[in-house]
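Visitor: Below is the sequence, then the predicted model.
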Amino acid sequence: MRAIVYLSGPILAGILLAGCGQEQAQTAIAANAPLKTFPRATTLRGTVSDNTGPVKAGTVTLSTEAGKVLTSLELQDSQRYEIEAPAGTPLPVLLTYAPPPGKSGDTMTSVVIYPEISKYDINPTTTAIAKSAKAMGGYNHNNLVRAAENTAHVPDANKTTAGFRGDPTTQYGGWH
């Protein structure tokens, strides 16, 4: 008995490129990855803090990776924010905190890559993870996990050969 196997375009491209450099194969497969979007308007929420504690004044902006501002809000004497991502917004998007005019402080960033997750804190660790992932080639799951592993302290008991045991994004102040 013979079995016939049909391969889809991205799988076939990955197999054909397997003999090429691994970096080229990953690039080719990533280019064929489906675009994720927010299926409906989604409220993103979280807190803003810096190395000294809660940040209660400034602007939180939601923007595309290309820098197009989707919406923004002013913190109102609270470190908590809620901001709405419009339906159909392509991911990744960035949540960026900027201090109020005339006040000192650093701009901080958190990256949103999953439409089903709505809690994203913004702090120096999420900023370091975002910068590291961008330097690795962009905001995707693999780069963000690698960046989180390299940026945040992860107890050896919580690591596995595949990465984190559990959710690295909440356990280690990561990019979630």
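Guide: Perfect, I can see it now.
Visitor: make it CA atoms for all contacts and neighbour counts henceforth
Guide: OK.
Visitor: is it true that residue 78 lies in a helix?
Guide: No - assessed by DSSP: H, G, I helix; E, B strand; the rest coil, residue 78 does not belong to a helix; its assignment is coil.
Visitor: Leaving out the residues flanking it, which one is nearest to it?
Guide: residue 56 (4.5 Å; Cα to Cα, 6 or more residues apart in numbering).
Visitor: how near is the one you found to residue 36?
Guide: 32 Å (Cα to Cα, to the nearest Å).
Visitor: For those two, indicate the residue with more neighbours.
Guide: residue 56 (18 against 14; other Cα atoms under 10 Å).
Visitor: As a check, name the ranges of all helices in the protein.
Guide: 9-16, 22-31, 124-135, 141-151, 168-171 (DSSP state H).
Visitor: ok, structure two:
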Amino acid sequence: MKDLVYCSMSRLRMATVVFALLVLSTACSEAEKPASKPAVPVSISGSMTGEDGPVKEAKLTATDRNGEVIATVEVNSGPRYRIELPAGVAYPVIISALYPRSTKVVESGQGEIKAAIMKASSSTVELSPKSTSIVDIAMARGGLTPENFKSASLAILNQGSGGSGGMPYQGGH
């Protein structure tokens, strides 16, 4: 009887070790997976505001986390835009808009505003000097990681509310 109990305990320990290894290997393989890539296209829309007001004309470009251009669209009729991101995109995605500047800011040239989309979801994204600063600060802190994006967003939001925890505003969205 004693041998039977010992054998059962030994099998139980072995089963526990095998189960633990399976759980551990699954957790490791999940951590090694690349960022999620949606199986369907994602629609992003919003408005554009430059240094001197609403942007009426712009060329929008969406780039994935590898810097590859994944979508472009021209806007010629006002500050509202819509851009379709294809299925299988690697997030985060940066949407940037190049637009002609008015003489209120400079004699000529182009302005650029941008925003980051951290995960796949159809949403409204406003392109403005503040969203541009958030992207620039996150990139300066080491890239568009969720942590850098969050701290850059808080820095810009705290700046507008008079909080002392934010970085100084670094110019144009």
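Guide: Alright, I've got the coordinates. Treat the numbers as computed from the prediction; the structure is a model and nothing was measured.
Visitor: how close does the spatially most central residue of structure 2 get to residue 125 of structure 2?
Guide: Closest to where the C-alpha atoms of structure 2 average out (Cα atoms, centre = their mean) is residue 118, at 2.3 Å. Separation of residue 118 of structure 2 from residue 125 of structure 2 (Cα to Cα) stands at 11 Å.
Visitor: sorry, back to before: highest average neighbour count across the helices of structure 1?
Guide: helix 124-135 (a mean of 21; mean count of other Cα atoms under 10 Å).
Visitor: mean shift of that one relative to structure 2?
Guide: For helix 124-135 of structure 1, the mean deviation from structure 2 after alignment is 0.8 Å (mean Cα distance after the TM-score superposition for structure 1).
Visitor: residues in structure 2 aligned with that helix?
Guide: Using TM-score structural alignment, the residues of structure 2 aligned to helix 124-135 of structure 1 are 129-140.
Visitor: Centre of the chain to that stretch, how far?
Guide: Relative to the chain's own centre, stretch 129-140 of structure 2 is displaced by 11 Å; criterion: Cα atoms, centre = their mean, to the nearest Å.
Visitor: quick one: the strands in structure 2?
Guide: Applying DSSP state E to structure 2 gives strands spanning 42-47, 49-50, 53-54, 58-63, 69-75, 80-85, 93-100, 110-117, 123-124.
Visitor: Format those as TSV; extra columns: distance to residue 31 of structure 2 and mean neighbour count.
Guide: Formatted as TSV, the strands of structure 2 follow (distance: least, Cα to Cα, whole Å; neighbours: other Cα atoms under 10 Å):
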stretch	distance to residue 31 of structure 2	mean neighbour count
strand 42-47	24	16
strand 49-50	38	22
strand 53-54	42	12
strand 58-63	24	20
strand 69-75	25	16
strand 80-85	25	19
strand 93-100	21	21
strand 110-117	21	22
strand 123-124	27	13
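Visitor: quick revisit: could you find the closest non-adjacent residue to whatever residue of structure 1 lines up with the residue nearest to the centre of structure 2?
Guide: Taking TM-score structural alignment, the alignment pairs residue 118 of structure 2 with residue 113 from structure 1. Counting by Cα to Cα, 6+ apart, residue 92 is the residue found nearest to residue 113 of structure 1 once chain neighbours are left out, at 4.6 Å.
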